[in-house]
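# just coords:
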């Protein structure tokens, strides 16, 4: 059963530095124009700078479009809270799709039911989830598994980054259509699927911007706890602000710095910007 989102009407008018159409729409251009802004996403010893991340989202979104993904299509994502999970989710929304991030702690039956209920035909997985992703594909309508790595039976994510054969570029305005993120929960009446559209995500983005007042000196920690839509809005806000994101449990802050904002149980400031360890 599909319900509407949480009722946020998205009344906020876009600012010049607001996302366009999706949470990362226009981010690449902003970071290119402001090279000193910085910003990174870190997890498990891996570090991705914000500009590289934003540019990869745009290239991968173009790659999905060239492979026939249509506006409103649902794409499953199986990865722990990490740069891969955020990259996959923002990419799907950037091309006008609906992202369905699966909890790695959900049992395979529930994961499979969520894919079937939403008629997902594509699944993006992290390398450590490749085997589980292939098993899900065998028992669902998923036709292709794209992996952040090179695993037998999957399509490497890097193939999405190849230049367009017809030379067409990418426009973030494609995300102005029916994109968003899907959440699911197993209730007494069966699996409940909830759509959080772009208007809801932008409302969360704007609310977090007002209450947290992030700066480039902040370190934002996100893990498996908390709501997926809020986590996505918070990470996007950090990227737009130039802050550092540490993803996953146990991921340390950069040397000499400390976490200043945590996502769980709800986003809150726990230290002043630029706080030192």
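Okay, I see it. Note that this is a predicted model, so its numbers are computed, not measured.
# C-alpha only now, for contacts and for neighbours.
Fine.
# What segments of the protein are helices?
Using DSSP state H, the helices found in the chain span residues 27-33, 50-66, 83-94, 108-117, 130-138, 198-212, 228-241.
# Can you say which of those is nearest to residue 252?
Residue 252 lies closest to helix 83-94 among the helices of the chain, at 14.6 Å (CA to CA).
# what's around residue 140, how many residues?
Neighbours of residue 140 under the rule other CA atoms under 10 Å: 19.
# if I look at it, how far off is residue 71?
According to CA to CA, to the nearest Å, residue 140 and residue 71 sit 21 Å apart.
# ok, now residue 174?
Residue 174 is 8 Å from residue 71, by CA to CA.
# Ok, residue 40 next?
Distance of residue 40 to residue 71, given as CA to CA: 29 Å.
# ditto for residue 134
25 Å.
# Residue 168 now?
17 Å.
# Those two: which has the busier surroundings?
Legend: neighbour count by other CA under 10 Å for residue 168 and residue 71, higher for residue 71 (20 against 10).
# got a list of what the more buried one touches?
Counting by CA atoms under 8 Å, 6 or more residues apart in numbering, residue 71 makes contact with 95-97, 177-179.
# Just the closest of these to residue 48, please.
Nearest to residue 48 among those, with distances taken as CA to CA, is residue 95, at 21.4 Å.
# who are the neighbours in contact with the residue lying closest to the closest one once chain neighbours are set aside?
Leaving aside its sequence neighbours, residue 95 sits nearest to residue 61 (CA to CA, 6 or more residues apart in numbering; 5.1 Å). Listed by CA under 8 Å, 6+ apart, the contact set of residue 61 reads 91-92, 94-95, 160, 170.
# and if we set it to 7 Å?
Applying CA atoms under 7 Å, 6 or more residues apart in numbering to residue 61 gives the contacts 91-92, 94-95.
# Give the buried subset of those as a ChimeraX selection command.
Those of the contacts of residue 61 that count as buried under 16 or more other CA atoms under 10 Å are selected in ChimeraX with:
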select :91,92,94,95
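# Now distance to residue 46 too, for the contacts of residue 61, in JSON lines please.
Below are those laid out as JSON lines (distance: CA to CA, whole Å):
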{"residue": "91", "distance to residue 46": "20"}
{"residue": "92", "distance to residue 46": "22"}
{"residue": "94", "distance to residue 46": "24"}
{"residue": "95", "distance to residue 46": "26"}
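# and which of the contacts of residue 61 is nearest to residue 270?
Within these, the smallest distance to residue 270 is 30.2 Å, found for residue 91 (CA to CA).
# take a look at this one as well, against the first:
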């Protein structure tokens, strides 16, 4: 059966330079072809640095152009992806860090200065960052020839319940049939809860849609982004979704209720 990354990004190559993710914080845009090129080489780089199938890899990133690259590089390398909310409080972060028994952490320069203070007596031995951070390895330095993705465990969102690739693929296909994201859709992701963030990125990228990443966007910012980018689907925090207009739906994914706004009227 196809792996998680195969299903999400298997058609990315034919999409060429079309935008996959726009990060509203930085204005940077990641195209589908560059996502695939960077992902394969980063996955090989992780293996070269000691990642073996089933090893947990913490991914501590907000929604943005780096998020799918980190998640799927770790998955394609055979790692067990452990997504951590960017705004998780320090005590809970340390608890998740300790329980995961991870030796690798992928984060960015903003969060690294905060998250590295929680590493303490954990098993983390290698930190990879988007951006320059003293004592950490730039994610861009991960490089190697792409290799076949091993199967096995894929992701855990709570540190306890582990999903393998087959289970993730089944859940994604179930949700794809329910939500029906289209290639022409523009998907605003303002939600930062781990399952919501992972699920919406994957569903959008599976369809070839364009993700607008806006972590923590306010109601006014969401409305402005909807107008500016002609957004058709919004994944927003519970407090915002009902007042954004359009059709408010609450499907369940990975056991978590998502707040989505479909057909925003643009």
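Great, that's in hand. On a predicted model such as this, the values are computed, not experimentally measured, just so you know.
# Superposed, how do the two chains score by TM?
Once superposed, chain against chain, the TM-score is 0.78 (TM-score structural alignment, normalised by the length of structure 2); 238 aligned residues with a CA RMSD of 2.5 Å.
# And for residue 228 of structure 2, the neighbour number?
The number of residues packed near residue 228 of structure 2 is 9, by other CA under 10 Å.
# ok, now residue 174 of structure 1?
Residue 174 of structure 1: 20 neighbours (other CA under 10 Å).
# Please work out which of the helices of structure 1 is packed deepest.
With neighbours defined by mean count of other CA atoms under 10 Å, none of the helices of structure 1 is more surrounded on average than helix 83-94, at a mean of 26.
# What residues in structure 2 pair up with that helix?
Matched against structure 2 by TM-score structural alignment, helix 83-94 of structure 1 falls on residues 65-76.
# now stretch 109-123 of structure 1
Using TM-score structural alignment, stretch 109-123 of structure 1 pairs with 91-105 in structure 2.
# who are the neighbours in contact with residue 145 of structure 1?
Applying CA under 7 Å, 6+ apart to residue 145 of structure 1 gives the contacts 122-124, 133-134, 154-155.
# That one corresponds to which position in structure 2?
In structure 2, residue 145 of structure 1 lands on residue 127 (TM-score structural alignment).
# Distance check, that match against residue 113 of structure 2.
Counting by CA to CA, the gap from residue 127 of structure 2 to residue 113 of structure 2 is 11 Å.
# Can you find the partner of the residue nearest to residue 95 of structure 1 in structure 2?
That one, residue 61 of structure 1, aligns with residue 43 by TM-score structural alignment.
# any idea where the strands of the stretch 151-277 of structure 1 begin and end?
Secondary structure of the stretch 151-277 of structure 1 by DSSP state E, counting those that start in this stretch: the strands cover 155-156, 180-187, 190-197, 219-222, 244-247, 261-262, 268-269.
# Please name whichever of those strands is nearest to residue 102 of structure 1.
Nearest to residue 102 of structure 1 among the strands of the stretch 151-277 of structure 1 is strand 180-187; the distance by CA to CA comes to 8.3 Å.
# and the closest one, what does it pack onto?
Contact analysis of strand 180-187 of structure 1 by 3 or more CA pairs under 7 Å, 6 or more residues apart in numbering; DSSP states H and E lists strand 98-102, strand 190-197 as its packing neighbours.
# I'd like to know how far the closest residue to residue 55 of structure 2 other than its chain neighbours sits from residue 12 of structure 2.
Nearest non-adjacent residue to residue 55 of structure 2, counting by CA to CA, 6+ apart: residue 79, 5.0 Å away. Distance, residue 79 of structure 2 to residue 12 of structure 2, using CA to CA: 21 Å.
# And for residue 77 of structure 2?
Counting by CA to CA, the separation of residue 77 of structure 2 from residue 12 of structure 2 is 18 Å.
# Same check on residue 18 of structure 2?
To residue 12 of structure 2, residue 18 of structure 2 is 9 Å away according to CA to CA.
# Over to residue 126 of structure 2?
As judged by CA to CA, residue 126 of structure 2 and residue 12 of structure 2 stand 29 Å apart.
# what's the answer for residue 142 of structure 2, then?
Distance, residue 142 of structure 2 to residue 12 of structure 2, by CA to CA: 21 Å.
# Need the overlap of contacts for residue 18 and residue 12 of structure 2.
Between them, residue 18 of structure 2 and residue 12 share the contacting residues residue 32, judged by CA under 7 Å, 6+ apart.
# Stretch 164-179 of structure 2 corresponds to what range in structure 1?
Mapped onto structure 1 using TM-score structural alignment, stretch 164-179 of structure 2 covers residues 197-212.
# how much distance is there from the matching stretch to the middle of the chain?
Relative to its parent chain, stretch 197-212 of structure 1 has a centroid offset of 15 Å by CA atoms, centre = their mean, to the nearest Å.
# got it, and stretch 199-210 of structure 2?
Its chain's C-alpha centre and that of stretch 199-210 of structure 2 lie 10 Å apart, by CA atoms, centre = their mean.
# which residues of structure 1 does that stretch align to?
By TM-score structural alignment, stretch 199-210 of structure 2 lines up with residues 233-244 in structure 1.
# returning to that earlier point: and which of the contacts of residue 71 of structure 1 is nearest residue 114 of structure 1?
Closest approach between these and residue 114 of structure 1, by CA to CA: residue 97, at 16.0 Å.
# so the closest one makes contact with residue 68?
No - Residue 97 of structure 1 is beyond contact range of residue 68, at 11.6 Å (criterion: CA atoms under 7 Å).
# higher neighbour count, those two?
Neighbour count, other CA under 10 Å: between residue 97 of structure 1 and residue 68, residue 97 has more, with 28 against 8.
# Give me the contacts around stretch 190-210 of structure 2.
The contact list for stretch 190-210 of structure 2 (CA under 7 Å, 6+ apart) reads 7-9, 19-21, 62-63, 83-85, 157, 172, 176, 181-187, 211, 213-217, 235-237, 254, 256, 258.
# Selection in ChimeraX covering whichever of these are buried, please.
Buried subset of the contacts of stretch 190-210 of structure 2, written as a ChimeraX selection, criterion 16+ other CA under 10 Å:
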select :7,8,9,19,20,21,62,63,83,84,85,157,172,176,181,182,185,186,187,211,213,214,215,216,217,235,236,237,254,258
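# hang on, the earlier thing: for the match of residue 145 of structure 1, give its distance to residue 60 of structure 2.
11 Å.
# Overlap in contacts, these two.
With CA under 7 Å, 6+ apart as the test, residue 127 of structure 2 and residue 60 both reach residue 106.
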